[in-house]
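S.K.: Whatever this is, show me its structure:
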Amino acid sequence: MTHLFDHRLETLVMVATTGSFTAAAQALYISQPAVSQQIRSLEMDLRLDLVVRQGKNVQLTPAARELVAYLRHQQVHHEQLLTKLRQEERGPLRLGATLSLSQLLLPPLLHRALKDGWQVNSQVANTGQLLTLIEQGSLDVALIEGNFNKKDFGTIELGTVPFVPVGGTDLPTTMTWEEVFHQPLLVREEGSGTRAILTAWLASHNYSLADFEQVITLNNPTTIINLLKEGSGVSFMYRDLVADDIDQRRLQDLNLPRFAVAHPLNLVYLKGSIRIKDYQRIAQILQRALGKQGQN
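M.R.: Okay, the predicted model is just below:
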């Protein structure tokens, strides 16, 4: 991998990655004293404290953590620019999606990709995992519905979709929260966007997942939907995921007091990416797909 910045900054990033001067030295094929000297020199030039030594390990200061995050972003942009300059920009687009959105939006996008001859490598993970992969440069762009820090990423909002409580047809259509809390809650794992949306709404109304008598965590929305059909509890999800089941009376959306949520879906990428025109084209395809689903 080529490096755009001062070798001392490269050393700082390696210290952050490995957690010690010794491991950083081994990774960079230099001596441990050389690593120490470079960090001291960098601290003097920047007039910043960068590391706190804790035995054999080191901990970054807040200033160093912010600097390392910036340097990692710049390295990703550097590699993207070199790819473009080498006329390799038509390489595969590395696209991520959350599990929920992979079912809603990946099919129309991949259909268009096949039709137009695009090369796309897709990956499905939860919101937290996708954001990490973008930061690391392992993904170019991702479809995300969860909450995230927008100052760290570029975003294109695709639209909003209803986020609703869902249960089997054996349940009353209208329920109180006290009645719902007696039902088993089927919910996605930590890091998923749908779980974050639900917990944020509950917290804003002085509730929490702990108010449910039983919480079952599952990492697959299809499994949750199948359990709901068997009358195994309640869940909260995008209505478009279960629209056919609701129309066919296999499931129903529940009427709960004060719960009216429409959440934005976002196309997320690293700020400053050179592939922004590709992302804008993808966004247009997905916005049309969402519009068609909303009309059904």
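S.K.: only C-alpha atoms for contact and neighbour calcs from this point on.
M.R.: OK.
S.K.: ok but Ile134 is inside a helix, no?
M.R.: Yes. Judged by DSSP: H, G, I helix; E, B strand; the rest coil, Ile134 forms part of a helix.
S.K.: That one against Val141, yeah?
M.R.: Yes. Judged on Cα atoms under 8 Å, Ile134 makes contact with Val141 at a distance of 6.8 Å.
S.K.: let's see this one next to it:
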Amino acid sequence: MFKFLETFMVVYRTHSFSLAAQQLFITQPTVSNQIKQLESQLHTELFERKSRRESVPTPAADILYKRSAKILDDWHDIHTEIVDLQASKKAHVRFGISQTISRILFAKIANQLNLTEPHINYDVTVSNSEGVLTQLEDYQIDLGIIEKPLVTEHVKRISIGKDQLVKAGTPTGTWITREAGSGIGYYTEQYFREADIQPIRLIHVNNSGLIRRIVSTGVGQALLSSRDVPENVQVETLGNTFIRDFYLLVRDEDLQVPLLTSVTELITQVSKKMTI
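M.R.: A predicted model of the protein is given here:
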């Protein structure tokens, strides 16, 4: 049942059995069979097949989708509690972080966790800012740390620190930026608008480390955190307009969970030490 719900949620988001199969690394007939079994158990149709490539959710699917993420999260918690009970009884937190956070902040958080909260086990998933928010909404993670100012219902956004963006690289007319949904991509578009810049060539890269390496070769320019600029690369300060916040994301319902409250306080303390 739980596997069927996971498959259902991917089909619901993509409106496509074939795309869902690609994302889940299973065959399309397997996706179709799982959805059929779920429909059989619920005695209702979940998707209206418009074409071979498009499947439109029915009202019943809308209801199921709203509940599925919570059902799967509850199941994950039950599974985790049992595993922890059978193993070392250690606490467990699932982090989702953006790539910039992974490069300049999370290692310090991990070090502090190791020093002061060694009983806590944790997993870390790296994505772009919008991907982290989606994972939190879908109960795939417990806490998110991002740099894009996203707002959504039922998720608390807490500012935990500041970061200065700079323009780095050689002015060749080429710009390197991140994909849509990322913090760097968001602020790069903002800079283009404010500075009235029309790049001769725009290269999208979904990896911040690769952007740094490309910039270091002299190919072009990119917006980077002042803490993440390669050595010997030309830098231009952008001023207070491009001082951005780092944000901690937590679901409203989890604000009073003792474990997450403790970790949130630790993250805030570590971040405050990184003043610009």
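S.K.: what's the TM between chain one and chain two?
M.R.: TM-score of the superposed chains, computed with TM-score structural alignment, normalised by the length of structure 2, equals 0.71; 256 aligned residues with a Cα RMSD of 4.1 Å.
S.K.: Overlap of the contact sets of Ile134 and Val141 of structure 1?
M.R.: Contact with both Ile134 of structure 1 and Val141 is made by residues 269-270, according to Cα atoms under 8 Å, 6 or more residues apart in numbering.
S.K.: Who has more neighbours out of those two?
M.R.: Val141 (29 against 22; other Cα atoms under 10 Å).
S.K.: Verify the contact between Leu139 of structure 1 and Arg94 for me.
M.R.: Yes. Counting by Cα under 8 Å, Leu139 of structure 1 does reach Arg94; the two are 5.1 Å apart.
S.K.: For the two, indicate the residue with more neighbours.
M.R.: Taking other Cα under 10 Å, Leu139 of structure 1 and Arg94 do not tie; Leu139 has more neighbours (21 against 17).
S.K.: Does the more buried one belong to a helix, a strand or coil?
M.R.: Applying three-state DSSP: Leu139 of structure 1 is coil.
S.K.: what residue of structure 2 matches up with it?
M.R.: Residue pairing (TM-score structural alignment): Leu139 of structure 1 is matched to Ile141 of structure 2.
S.K.: Please, which helix or strand holds the closest residue to that match other than its chain neighbours?
M.R.: In space, Ile141 of structure 2 comes closest to Arg94 once its chain neighbours are excluded; the distance is 4.8 Å by Cα to Cα, 6 or more residues apart in numbering. According to DSSP states H and E, Arg94 of structure 2 maps onto strand 91-98.
S.K.: Can you list the buried residues in that strand?
M.R.: 91-98 (16 or more other Cα atoms under 10 Å).
S.K.: With stretch 258-270 of structure 2 instead?
M.R.: 260, 263-264, 266-268, 270.
S.K.: which residues of structure 1 does that stretch align to?
M.R.: With TM-score structural alignment as the criterion, stretch 258-270 of structure 2 aligns to 277-289.
S.K.: The matching stretch: average distance to aligned residues in structure 2?
M.R.: On superposition with structure 2, the mean distance recorded for stretch 277-289 of structure 1 (mean Cα distance after the TM-score superposition for structure 1) is 2.9 Å.
S.K.: And for that stretch, what's in contact with it?
M.R.: Counting by Cα under 8 Å, 6+ apart, 105, 108-109, 141, 156, 158-159, 267 sit against stretch 277-289 of structure 1.
S.K.: which residues does Arg157 of structure 2 contact?
M.R.: Taking Cα under 8 Å, 6+ apart as the test, what Arg157 of structure 2 contacts is 151, 247-250.
S.K.: Tell me where the stretch 1-150 of structure 2 has helices.
M.R.: 2-14, 17-24, 28-42, 59-86, 99-104, 106-116, 129-137 (DSSP state H, counting those that start in this stretch).
S.K.: so what does the longest one touch, helix or strand wise?
M.R.: If contacts are counted by 3 or more Cα pairs under 8 Å, 6 or more residues apart in numbering; DSSP states H and E, helix 59-86 of structure 2 sits against helix 2-14.
S.K.: before we move on, back to that, gap between the match of stretch 258-270 of structure 2 and the chain center?
M.R.: 18 Å (Cα atoms, centre = their mean, to the nearest Å).
S.K.: From the centre of structure 2, point out the most distant residue.
M.R.: Distance from the centre of structure 2 peaks at His43, with 34.9 Å (Cα atoms, centre = their mean).
S.K.: longest strand of structure 2?
M.R.: strand 155-169 (DSSP state E).
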